[in-house]
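Visitor: Next one to model:
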Amino acid sequence: MREEPRLRVAFFRPDDERTDEAVELLESLGADPVPDPMLAVEPTGAAPREDAEYVVLTSKTGVELAAEAGWDPGEASVCAIGEATAEALEDAGYSVDLVPEEYSSTGLVDALADDAAGTRVEVARSDHGSDVLTDGLEDAGAYVHETVLYRLVRPESAGESAELAADGDLDAALFTSSLTVTHFLAAADDRDVRDAAVAGLNDAVVGAIGEPTRRTAEDAGVAVDVVPEAADFDALAADAVEEAAPTYHE
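Guide: Okay, here's the model as predicted:
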């Protein structure tokens, strides 16, 4: 009996343990992973301020850098966007006081809105954080300070997936942030395959981890087929593979 070919699925996580975990997951789902890191971390050496009443961390990377810098939250309430960030805080020995039900900037603003007025809120994150968080907290009456813990840059080697998409050799692509979409398209530009890569994505299954990522993709002409209910890579991968498999095996 002839073995069915496997789905070729691209993803764009940083080249660290997150890539290893994604490869393992996609292989367990019966797909051939195509790791194409679109993000590399450049730490700034900064640490969150220690004089705030609320401190907001938005990523596992930010938590790790804050811990390396010896950050002490003192009496501040520590807020995490998403379970992965909360777990990283707990692993680093910090208490987590708030995780919004909706894992997004809007979710956190909604969770703090009633208590934020007149308080100092420290937001510690990357240089590509959404204004939705800081503007929303300021609109709620908070005094907001933002500390950039790290910059997110595009690795020079990025772009294999753009060429595969341009050649029609991708079955699915998993975008985990608006910036991964932007960097994918920039890599395609660098390789002079942008139009063909977008066409290739539109013939494949495209997954976006949340609504902001979906909007960024669709504004660039990339149709999004899958947005998981939870902003979680495992859910994104599983939903995209499930969506791609019926078409692929026709």
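Visitor: use CA for all of it now, contacts and neighbours both
Guide: Noted.
Visitor: most residues in a single strand of the chain, which one?
Guide: strand 143-153 (DSSP state E).
Visitor: Packing partners of it?
Guide: strand 40-43, helix 60-68, strand 120-126, helix 131-139 (3 or more CA pairs under 8 Å, 6 or more residues apart in numbering; DSSP states H and E).
Visitor: distance between it and the chain's centre?
Guide: Relative to its chain's centre, strand 143-153 lies at 16 Å (CA atoms, centre = their mean, to the nearest Å).
Visitor: Please apply the same query to stretch 175-194.
Guide: 14 Å.
Visitor: thinking again about what came up before, relative orientation of the longest strand of the chain and strand 120-126 in degrees?
Guide: 0 degrees (axes from the mean of the first three to the mean of the last three CA atoms, to 10 degrees).
Visitor: Let's see this one next, to set against the first:
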Amino acid sequence: MAVFRPDDDRLAAARSLLADLGAEAVPDPMLAVEPTGERPREADYVVFTSKTGAELAADADWEPGAATVVAIGPKTADALEAAGYAVDLVPDAFSSTGLVDLLAPRVGAATVEVARSDHGSPVLLDGLRDAGAAVHETVLYRLVRPEGAGESATLAADGALDAACFTSSLTVEHFLDAAAERGIRADAVGGLNAAVVGVIGEPTRETAEGEGIAVDVVPAEATFEALARETVARLDSR
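Guide: Okay, the predicted model is just below:
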């Protein structure tokens, strides 16, 4: 099963989880982090959308002051709390839409700082602005495709990949870019369509299906653990 997590503790945790589930991981990181050196600005609400962003804010000695600190999900909240920050709000749905649903009734006329990567969904910014908030986005890091990524694309093209877990639209795009560089894009898509494909969230589903990839699993909970468990279960049921 191909996993595309960054080559850090997230990839190690993914491999361990899949091993516990009886699946062999094919680690093929499709994202690498390039910090910008920026830090979140002062605001009434400060929103973090990833564990990486939380860790970079801590590395930059960011101070929340009187801000309400918001995390997109439990992993981000855990990273913030591990760095010594109090997390005030976490949405029920761990997504940009979930954040808008949580914050829209609260942020009219407030200032909101969104601290995230350069590939954040416009859904969050647009939704908060529509709710009346003054929104600023700080890009804490850029997400790039690591050199040499694409082993999973070759396996898919050869019909040797049983499943894949995509955690964002960008992982889908980088997988396809790596396949195209190897001259096997069509075959790699065909291989995915013969395998079990799991994705986190509707935006990732839309990206995959827009590129001709059939999606089999979208977990209700937007976490890698839920994605992995449901994808392995679907694979086992075949």
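Visitor: Can you list the buried residues in the longest strand of the first structure?
Guide: In terms of neighbour count (16 or more other CA atoms under 10 Å), strand 143-153 of the first structure has its buried residues at 143, 144, 145, 146, 147, 148, 149, 150, 152.
Visitor: how near is the third one to residue 111 of the first structure?
Guide: What it means is residue 145 of the first structure. Relative to residue 111 of the first structure, residue 145 of the first structure is positioned 18 Å away (CA to CA, to the nearest Å).
Visitor: rewinding a little: out of the helices and strands packed on strand 143-153 of the first structure, which one sits most buried?
Guide: Among those, strand 120-126 has the highest mean neighbour count (mean count of other CA atoms under 10 Å), at a mean of 24.
Visitor: Show me what residue 211 of the first structure lines up with in the second structure.
Guide: Residue pairing (TM-score structural alignment): residue 211 of the first structure is matched to residue 202 of the second structure.
Visitor: all strands in the first structure, in order from the N-terminus.
Guide: Taking DSSP E as the criterion, the first structure carries its strands at 7-11, 31-35, 40-43, 54-57, 77-80, 120-126, 143-153, 172-175, 205-208.
Visitor: how much does the first one deviate in direction from strand 31-35?
Guide: Using the same axes, to 10 degrees, one finds that strand 7-11 of the first structure and strand 31-35 are set 30 degrees apart in direction.
Visitor: Contacts made by strand 7-11 of the first structure with the rest, please.
Guide: 26, 30-37, 161, 169-175, 241, 244-245, 248 (CA atoms under 8 Å, 6 or more residues apart in numbering).
Visitor: List buried residues within the residues you listed.
Guide: Judged by 16+ other CA under 10 Å, buried ones among the contacts of strand 7-11 of the first structure: 26, 31-37, 161, 169-175, 241, 244-245.
Visitor: check contacts around the aligned partner of residue 132 of the second structure in the first structure.
Guide: Matched to the first structure by TM-score structural alignment, residue 132 of the second structure sits across from residue 141. By CA under 8 Å, 6+ apart, the contact set of residue 141 of the first structure is 116, 117, 118, 119.
Visitor: try it again with 6 Å
Guide: 117, 118 (CA atoms under 6 Å, 6 or more residues apart in numbering).
Visitor: any idea which residue of the second structure is furthest from its center?
Guide: residue 109 (29.2 Å; CA atoms, centre = their mean).
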